[in-house]
Structures are given as structure tokens and as C-alpha cells.
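Chemist: Give me coordinates for this.
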Amino acid sequence: MSRIGKLPIKVPSNIQVEVNQQIIQISGPHGKLFRKISDLIKVELDSNNNIYVKKNDNTRIANQLYGLTRTLINNMVIGVSKKFERKLQLQGVGYRAEVKDKDLILNLGYSHPVLIKIPTGINIIVEKNISIIITGFDKELVGQLAATIRNKRPPEPYKGKGILYKGEIIKRKVGKSGK
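Modeler: You can find the predicted model right below:
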């Protein structure tokens, strides 16, 4: 038994949960999310507004999906009640960010600005041209967008320039030693 999978998911009173065969739909004040559940897993909703995840089989794949499914459903409940947030920091001379319409424009030392389309359901705030705050109710989408932005200029180990997650520590290397 998975220690994570057997825990019930407590659903707040302002969240609506619908389970139709293998599709779970969760809606709340910040949005609506749905997910298709594997046939090896069963999701039940009790009268006390708790969600229970159970295995249909006792196979290795069902054991792997058991805890994963519970965590994904829990993230959906948290996302529609509170939002998820990722913070990025630009470090480097001349590195700037700004939001225009539904685009994030990054100046990262290239000969051209880097344009990133902001998906629906995601909100981006830029503070002081060097701090990017990504918020949204879908944890996967927020994390993927943050990783995509960071991948445009990952931090390098010599001077530490690039796009970092807030609070991330880059292990620095010593450069060439001059004679």
C-alpha cells in the first residue's frame, strides 16, 4: 500500500467534485480542472466531502499509479481553491522582462528579444523588470511555463548570469587563473 495513496483528500466546502466513470472534474472559485483516470484506479467521493483513491488491480503499474493519482487529484483541489505560484529572477547586466498583451518579452543578451506566449489560465506579473511571478490554478501548466522560461537562458556556473528560480543557489566555478 502506498502511504500517500491511502490518505483521503479533504475537499473544502466551496469546491464541487464530479466523478463520471473514469473522469474527475473539480471546479472552484479560481477555475475548473478535469482529468482522465486510469482503468486500474477507482475514485470515490463520500458524503463528508472526502475523495478516496483505490486500486482495481494489484499489479505493479496499478501500485505506481495509486499514489500518483492521489497526488494529482490533491493538486487539482488545491489549485482551484488557492492558486499555485512560481517566482523567477533574472540575473545579468541588461536582462529585462516585460508583459505586453498576452506575451512575455525577455531581453536576455541575445541579438533579439525572446517572445513567450502566455497560455490561458496563467497570470504573469513582472516586478522591477527582473522578477517574474507566474500564477495559475493548474500546477502542471505553471511549472511547465516556469521551466520553459528558465530554459531560454539557464544560469551559468562562472558568473551566475541567467534565469533562476527564486531562492535557487547556483554552485559557482572558479574561472581561469591568470599568471
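
Chemist: use CA for all of it now, contacts and neighbours both
Modeler: OK.

Chemist: where along this protein do the strands fall?
Modeler: Secondary structure of the chain (DSSP state E): strands at 9-10, 16-20, 23-28, 31-36, 41-45, 50-55, 84-91, 96-100, 103-107, 114-117, 122-127, 131-136, 162-165.

Chemist: for the ones you listed, which one sits closest to residue 67?
Modeler: Residue 67 lies closest to strand 50-55 among the strands of the chain, at 8.5 Å (Cα to Cα).

Chemist: Would you mark the buried spots in the closest one?
Modeler: Buried positions in strand 50-55, judged by neighbour count with 16 or more other Cα atoms under 10 Å: 51, 52, 53, 54, 55.

Chemist: Another for comparison:
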Amino acid sequence: MLSSSFRWALRAFVMKREGGPVYSRSVREILHRYHGITVGMYSIGPCESDPNHFAPGTVIGRYCSIYYTARVLGADGPDECVVQGGPAWSPHAEERALAGHVAAGVCIGHDVYIGHGAIVLPKVRAIGHGAVIGAGAVVHDDVPPYAVVTGNPARVVRYRFAAATVEKLLAEEWWWRTIDELAISGDGKGMP
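Modeler: Here you go, the predicted structure:
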């Protein structure tokens, strides 16, 4: 059995060789295969964090930013189910295949930010696309898309954008673009 410090050093080496945690496909495969965690491309945080911070079955979307002290706690009852074929929101066969057959867990949408020390409890099943979970928040319930939640228990304090803008962003599904595609589109921020 490899020591945890050796495993961390090996992951760091692989990430460096593959252009960093945002781009590393190998570390994503390791997290999935050995820890049951699916991490979408261009997300930062989960690839560098201790895999034990995320319950097996956790699915993290693309372009997320998750602070290394955040935790997604595991299910604590026999009511778990099995994900078959990957996240329902992924049209890409590669990411569906990575999800494989693991215990059901929380599905963290795309473009989600989870702050320092935030905790997602086992009964949470979905954190919507574009949501922001404030530092130290304890999330007890599902979080709607583009909501900003803070506190214990975490409550919606506002939304990042007006309802019309949220509808547009959800319909566009901009997160399926690569970083290069986003950099050359529209205003340079990835928005057409």
C-alpha cells in the first residue's frame, strides 16, 4: 500500500505533466477509479484536495472552484442507489463512462463555487449549476441553480443574476465549451 504522502506527490507530478489540475485527465481517472469521485474538466480544487473530502459517488461538474477545505459527506443510511451511465446532464460519452457504477451521491453542477470550510451533508442530492456556497456554510438541502447560499443551515440569500439571465445561461450550456473556445468568444469571458 502506498503512503498518502507518496500518493499526493504522484498526483502532483501527474498534474504538472498534464498542465495542472484544470487539465489533468489522469488524476480525474484516478479519483474516479479508486475513490468513486467524478470531476468534470476545468474544475479546480478536487484534483488537489484529499480525496477523502468527497464521498464516493460525488459528481462534480465542469468549471467548478471548490476550496480544499470543503467537504461533501457520505451517505449515512441504506437508501443509496446506483448511478448507471454517469451524470444525467452529461452528453459526452467520455464523462458518462468515467462515472461508471458508484454509489449515488451529490451531483454538483457546472460553474459551482464552494468556499472555505463549507460542508455538504449526506441528504443533499443536487447543487445547481452556477451556485455559490459561502465559506463555512452547512448545506442541508438541495441548492437551486445560480443561488448564493450561506450560513448554518445554509439558506438562499440571493441569486447571482436576474431570472432571465439564469434562464439564458442554463439554456446556453456554455460549460460544454473548452477554455480555448470560451477565450475567443464574444467579450473574452466566454459569453456570446
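
Chemist: TM-score for this pair?
Modeler: After superposition, the two chains reach a TM-score of 0.21 (TM-score structural alignment, normalised by the length of the first structure), with 79 aligned residues with a Cα RMSD of 6.3 Å.

Chemist: related to what we said a few turns ago, any idea which of the buried residues of strand 50-55 of the first structure is closest to residue 79 of the first structure?
Modeler: residue 51 (15.6 Å).

Chemist: That closest one against residue 16, yeah?
Modeler: No - under the criterion of Cα atoms under 8 Å, residue 51 of the first structure makes no contact with residue 16, lying 11.5 Å away.

Chemist: returning to that earlier point: now the strands of the first structure as TSV including distance to residue 151 of the first structure?
Modeler: Listed next are the strands of the first structure as TSV, based on distance: least, Cα to Cα, whole Å:
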stretch	distance to residue 151 of the first structure
strand 9-10	34
strand 16-20	36
strand 23-28	31
strand 31-36	27
strand 41-45	35
strand 50-55	35
strand 84-91	12
strand 96-100	15
strand 103-107	12
strand 114-117	12
strand 122-127	17
strand 131-136	14
strand 162-165	8
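
Chemist: what about the closest residue in space to residue 155 of the second structure that isn't next to it in sequence, distance to residue 170 of the second structure?
Modeler: What sits nearest to residue 155 of the second structure in space, not counting adjacent residues and going by Cα to Cα, 6 or more residues apart in numbering, is residue 149, at 5.0 Å. According to Cα to Cα, to the nearest Å, residue 149 of the second structure and residue 170 of the second structure sit 19 Å apart.

Chemist: neighbour count winner among these two?
Modeler: residue 149 (24 against 14; other Cα atoms under 10 Å).

Chemist: secondary structure element for the more buried one?
Modeler: Assigned by DSSP states H and E, residue 149 of the second structure belongs to strand 147-150.

Chemist: What helices and strands are in contact with that strand?
Modeler: Secondary-structure packing of strand 147-150 of the second structure (3 or more Cα pairs under 8 Å, 6 or more residues apart in numbering; DSSP states H and E): strand 132-133, strand 155-159.

Chemist: how about 6 Å then?
Modeler: Counting contacts by 3 or more Cα pairs under 6 Å, 6 or more residues apart in numbering; DSSP states H and E, strand 147-150 of the second structure is packed against strand 155-159.

Chemist: so after the strand it packs on, what's the next helix or strand?
Modeler: Next in sequence after strand 155-159 of the second structure, counting helices and strands by DSSP H and E, comes helix 163-172.

Chemist: buried set for that following helix?
Modeler: 166, 169.

Chemist: tell me which strands and helices that helix is in contact with?
Modeler: Partner elements for helix 163-172 of the second structure (3+ Cα pairs under 6 Å, 6+ apart): none found.

Chemist: number of nearby residues for the closest residue to residue 117 of the first structure other than its chain neighbours?
Modeler: Spatially, and ignoring its direct neighbours in sequence, residue 117 of the first structure is nearest to residue 103 (4.6 Å; Cα to Cα, 6+ apart). Residues lying near residue 103 of the first structure (other Cα under 10 Å) number 15.

Chemist: Would you mind measuring from residue 103 of the first structure to residue 126 of the first structure?
Modeler: From residue 103 of the first structure over to residue 126 of the first structure the distance is 12 Å, taken as Cα to Cα.

Chemist: Now for those two: what residues contact both?
Modeler: Overlap of the contact sets of residue 103 of the first structure and residue 126 (by Cα atoms under 6 Å, 6 or more residues apart in numbering) is empty.

Chemist: And the strands of the first structure: which comes nearest residue 142 of the first structure?
Modeler: strand 131-136 (6.1 Å).

Chemist: Identify all contacting residues around that closest one.
Modeler: By Cα under 6 Å, 6+ apart, the surrounding residues in contact with strand 131-136 of the first structure are 83-89, 121-126.
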